[in-house]
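Engineer: mind folding the following:
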Amino acid sequence: MNFFDIKQEIISFSKIIGIDLIGFAKAQPFFKEYDFLLERKRKGLISPFEEEDLEKRCFPEKIMNGVRTIIVFAVSYLNYYNSSLLFTENNIEVNNKRGIISKYACILDYHLVLKGKLSKIALFIKNNFNANAMVFVDTGSLLERAAAKRAGIGYIGQNTCLFTKEFGSYVFLGEILTDLELPEDEQAESLCTGCGRCIKACPTGALYEPFKINPFKCLSYITQSKNVITDKEIIHAFGNRLFGCDTCQDVCPNNRKENLIIKNHGDFLLDNNIPLDPLYILNIKNKEFEGYFGKTPIAWRGRNVLRRNALIVMANTGQLKEVNKEILLDLSELVRKQAEVLFK
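Structural biologist: This is a model prediction of the structure:
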């Protein structure tokens, strides 16, 4: 079997188990991205969620000896429920008594779903083609968006997200490194017009230039942090965000719902829609948290991060008077100190 046939076998198997897009790229170093990351590091813009070893991120050979090909996989995560959760200005203002959660976070944890699928594909490669294969799903040790761009999955928008023609930027990415020498795909045409809507809409100015982001000002990062939020401008910018932020994605013309394919993958659907009432979330018990959020990406940050966010949302939406002052004696130091800031 030649390498073109092997590539097609991998594509066919991937489609069977629910992968939407598959691309193949040479496992060559990412020299341009390496220089870009060095600049970010000098400016102190590498977040704790990222791999600190820049060579490991940009030189695939540092991760896997003898690697020849990067196979990139994309799965759409939009469904009929989360596609209605919009972080546009009108939605934030009109429905601000109710909280809002990022689309990726109100479904089954993609790490589990995508890693399971890619593990099956890696085993398929090993068993059928006697090749080595390593799976990566948001591990931080590989530049997944750069790899996806190189593999023809999509293009990078001004908001730094990877966009696909079919599903917009609402996709999860995963990669397999293999020592198989497989034919590479052509890069996708960029559909980014440079309109700058994402940059203008960013609530905190985290997108300080096209294609450049300060993660420490990004609400997607801040709502996941375990710090007390004291900056009044950041607190106000939270709006009614309970976890994550999709603003820079939702305002993009290339993410208009009517132009996208909504796959509604059953793999990601939860048994129940998660609660968005900030008062309920503020008072949520461990068992309830586990029941609603235990299988979502929110779980790894913990109950009290979500409660901290709910407290900020209540302050922003004029509901702080409904909060019992006993919150100042809360067992969680994070929640207790955030309450002290807000009740001043």
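Engineer: could you use CA atoms for every contact and neighbour count after this?
Structural biologist: Noted.
Engineer: these two touch, right, Gly154 and Lys165?
Structural biologist: Yes. Contact criterion Cα atoms under 8 Å: Gly154 and Lys165 qualify, at 6.9 Å.
Engineer: ok, and the closest non-adjacent residue to the residue nearest to the spatial centre of the chain?
Structural biologist: Among the residues of the chain, the smallest C-alpha distance to the mean C-alpha position (Cα atoms, centre = their mean) belongs to Tyr104, namely 6.5 Å. Nearest residue to Tyr104 in three dimensions, chain neighbours excluded: Tyr77, at 6.7 Å (Cα to Cα, 6 or more residues apart in numbering).
Engineer: my guess is that neighbour contacts Asp267, does it?
Structural biologist: No. At 9.5 Å, Tyr77 does not count as touching Asp267 under the criterion of Cα under 8 Å.
Engineer: follow-up on the earlier one: higher neighbour count, Gly154 and Lys165?
Structural biologist: Neighbours per residue (other Cα atoms under 10 Å) separate Gly154 from Lys165, with Gly154 holding more: 29 against 18.
Engineer: the nearest residue to that one once chain neighbours are set aside: neighbouring residues, count only.
Structural biologist: On the basis of Cα to Cα, 6+ apart, the spatially nearest residue to Gly154 that is not a chain neighbour turns out to be Thr164, at 4.5 Å. Around Thr164 sit 27 other residues, with neighbours defined as other Cα under 10 Å.
Engineer: ok, the residue nearest to the centre of the chain - contacts?
Structural biologist: Tyr104 makes contacts with Tyr77, Tyr170, Pro297, as judged by Cα atoms under 8 Å, 6 or more residues apart in numbering.
Engineer: and it, how far from Ile121?
Structural biologist: Plainly put, Tyr104 is 23 Å away from Ile121 if you go by Cα to Cα, to the nearest Å.
Engineer: what about the helices in the stretch 101-250 of the chain?
Structural biologist: If you assign secondary structure with DSSP state H, counting those that start in this stretch, the helices in the stretch 101-250 of the chain sit at 110-129, 144-150, 197-201, 219-222, 232-238, 247-250.
Engineer: helices and strands around the third one, which ones?
Structural biologist: It stands for helix 197-201. Contact here means 3 or more Cα pairs under 8 Å, 6 or more residues apart in numbering; DSSP states H and E; on that basis helix 197-201 packs against helix 247-250.
Engineer: here is the second sequence; please produce its structure so I can put it next to the first one:
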Amino acid sequence: MISTSRESWRAKAKGLGFSSLRICRADEAWEAAARLEAFVEQGHHGTMAWMKDTLDRRKHPNGMWPQAKSAIIVAMNYGPDADPLEDLENTSAGNISVYARHRDYHDVIKGRLKQLAGQVAKGTGEEVKVFVDTAPLMEKPLAEKAGLGWQGKHTNLVSRELGSWFFLGVILTTAALEPDAPGQDHCGACRACLDICPTSAFPAPYQLDARRCISYLTIEHKGPIPEEFRKPMGNRIYGCDDCLAVCPWNKFASEASEAKLIAREDLKSPPLSDLLALDDAAFRQLFSGSPIKRIGRDRFIRNCLIAAGNSGDASLVPLVEALRSDPDPVVAEAANWALGELSD
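Structural biologist: Here you go, the predicted structure:
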């Protein structure tokens, strides 16, 4: 097995802004496949039909690339400069998930990952392919297998060095590399991430029902938000960080050092009054280069209207009233609901 280039790759990764690099085998059996099958069979993927459609490829790295023998996993820290849970108190402002407060991380990571992969290919003489959360590949189980951290009770990856705030990138290669030791679970008896969830999206530790998850509802779900989840959403208009932010391992986390991942000031607590006034052109301009742009203006305004209905801020009534006649029926329905809440 090839192991001599490991330290040079780690140095290269650090120079590219990555916080950690670990290696595992990609051609071995693992338990993650059974967990994914159960997740889909129980319908916990909601309307994310692509998870079912790509299940066979997603279950194992060799489903993506049969010749892959090893995986190199890197992490890039995006830690916030303050506790994002505090932003939930400002109900007249929208709360955007920390990861989406600046540039799209796919754009930030992929180019650098390709540079690192080039060095791996040169050093091993083997083929490489890079992945940043856009292909049917289970990055989190790979990262745990490589020892970068462990999947906590909230199913997200946790690191003793980085806490919860980091992105993953994966290089698959036909090279047979010496693996690192796998990660060990350090959650213990803690269930803070389970107890804080506003919508009870965890049917059991280490299990997520995406249909109840605010991140899924505000980003992936295209129709009206089910009424049972509207009040618990509070002012969360894109994603939810509660289960990440409450993790005690974040005491070891540090602030993001990559400039493109440091939160824009205008996206830390943007006033709902500004967001509700966005037409499609203004939405695209405000979120140019942001992952938020992907969901489109209508879905975003739907989320902002739910937040407005929860705000108790009567000054938002004229903006909400105007959106009752929005061409998008989901937006118009959310506006009617919000107006009813603000009128109570």
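Engineer: work out the TM-score between the chains.
Structural biologist: Comparing the chains after superposition, counting by TM-score structural alignment, normalised by the length of structure 1, produces a TM-score of 0.90; 334 aligned residues with a Cα RMSD of 2.1 Å.
Engineer: hmm, back to that, aligned partner of the residue nearest to the centre of structure 1 in structure 2?
Structural biologist: Taking TM-score structural alignment, Tyr104 of structure 1 has Tyr99 as its aligned residue in structure 2.
Engineer: compare Tyr77 and Asp267 of structure 1 (neighbour count), which wins?
Structural biologist: When Tyr77 of structure 1 and Asp267 are compared for neighbours, Tyr77 comes out ahead with 26 against 14, by other Cα under 10 Å.
Engineer: which parts of the stretch 1-150 of structure 1 are strands?
Structural biologist: Using DSSP state E, counting those that start in this stretch, the strands of the stretch 1-150 of structure 1 run over 21-26, 69-76, 100-101, 133-136.
Engineer: how about these in a markdown table, adding mean neighbour count and distance to Phe211 of structure 1?
Structural biologist: Shown next, in a markdown table, are the strands of the stretch 1-150 of structure 1 (neighbours: other Cα atoms under 10 Å; distance: least, Cα to Cα, whole Å):
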| stretch | mean neighbour count | distance to Phe211 of structure 1 |
| --- | --- | --- |
| strand 21-26 | 23 | 22 |
| strand 69-76 | 25 | 21 |
| strand 100-101 | 24 | 24 |
| strand 133-136 | 20 | 24 |
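Engineer: and Gly63 of structure 2, how far from Gly15 of structure 2?
Structural biologist: Relative to Gly15 of structure 2, Gly63 of structure 2 is positioned 32 Å away (Cα to Cα).
Engineer: before we move on, what about Leu168 of structure 2?
Structural biologist: 16 Å.
Engineer: same question for Ala143 of structure 2.
Structural biologist: Here the distance between Ala143 of structure 2 and Gly15 of structure 2 works out to 20 Å (Cα to Cα).
Engineer: which one of those two has more residues nearby?
Structural biologist: Neighbours were tallied for Ala143 of structure 2 and for Gly15 using other Cα under 10 Å; the higher tally belongs to Ala143 (28 against 12).
Engineer: in structure 1, what sits opposite that one in the alignment?
Structural biologist: Taking TM-score structural alignment for the superposition, Ala143 of structure 2 sits opposite Ala148 in structure 1.
Engineer: and for that match, nearest residue in space, chain neighbours not counted?
Structural biologist: Of all residues not flanking Ala148 of structure 1 in the chain, Val72 sits nearest, at 5.8 Å (Cα to Cα, 6+ apart).
Engineer: would you agree the one you found is in contact with Ala151?
Structural biologist: Yes. If you go by Cα under 8 Å, Val72 of structure 1 and Ala151 touch, sitting 6.6 Å apart.
Engineer: identify the contacts common to those two.
Structural biologist: By the contact definition Cα under 8 Å, 6+ apart, Val72 of structure 1 and Ala151 are jointly contacted by Gly23, Phe24, Ala25.
Engineer: now render the residues you listed as TSV, adding distance to Tyr280 of structure 1.
Structural biologist: Listed next are the shared contacts of Val72 and Ala151 of structure 1 as TSV, based on distance: Cα to Cα, whole Å:
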residue	distance to Tyr280 of structure 1
Gly23	43
Phe24	46
Ala25	47
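Engineer: and which of those residues is nearest Leu242 of structure 1?
Structural biologist: Within the shared contacts of Val72 and Ala151 of structure 1, the smallest distance to Leu242 of structure 1 is 34.3 Å, found for Gly23 (Cα to Cα).
Engineer: skipping adjacent residues, who's closest to the closest one in space?
Structural biologist: Nearest non-adjacent residue to Gly23 of structure 1 (Cα to Cα, 6+ apart): Ala151, at 4.7 Å.
Engineer: what is the neighbour count of that neighbour?
Structural biologist: Burial of Ala151 of structure 1, expressed as a neighbour count using other Cα under 10 Å, amounts to 25.
Engineer: can you tell me how far it sits from Glu189 of structure 1?
Structural biologist: Ala151 of structure 1 sits at a distance of 12 Å from Glu189 of structure 1 (criterion: Cα to Cα).
Engineer: repeat for Val251 of structure 1
Structural biologist: According to Cα to Cα, Val251 of structure 1 stands 21 Å off from Glu189 of structure 1.
Engineer: between those two, tell me which one has more neighbours.
Structural biologist: For Val251 of structure 1 versus Glu189, the count of surrounding residues by other Cα under 10 Å is larger for Val251: 21 against 13.
Engineer: that one matches what in structure 2?
Structural biologist: With TM-score structural alignment as the criterion, Val251 of structure 1 matches Val246.
Engineer: now Leu182 of structure 1
Structural biologist: Under the alignment by TM-score structural alignment, Leu182 of structure 1 pairs with Leu177 in structure 2.
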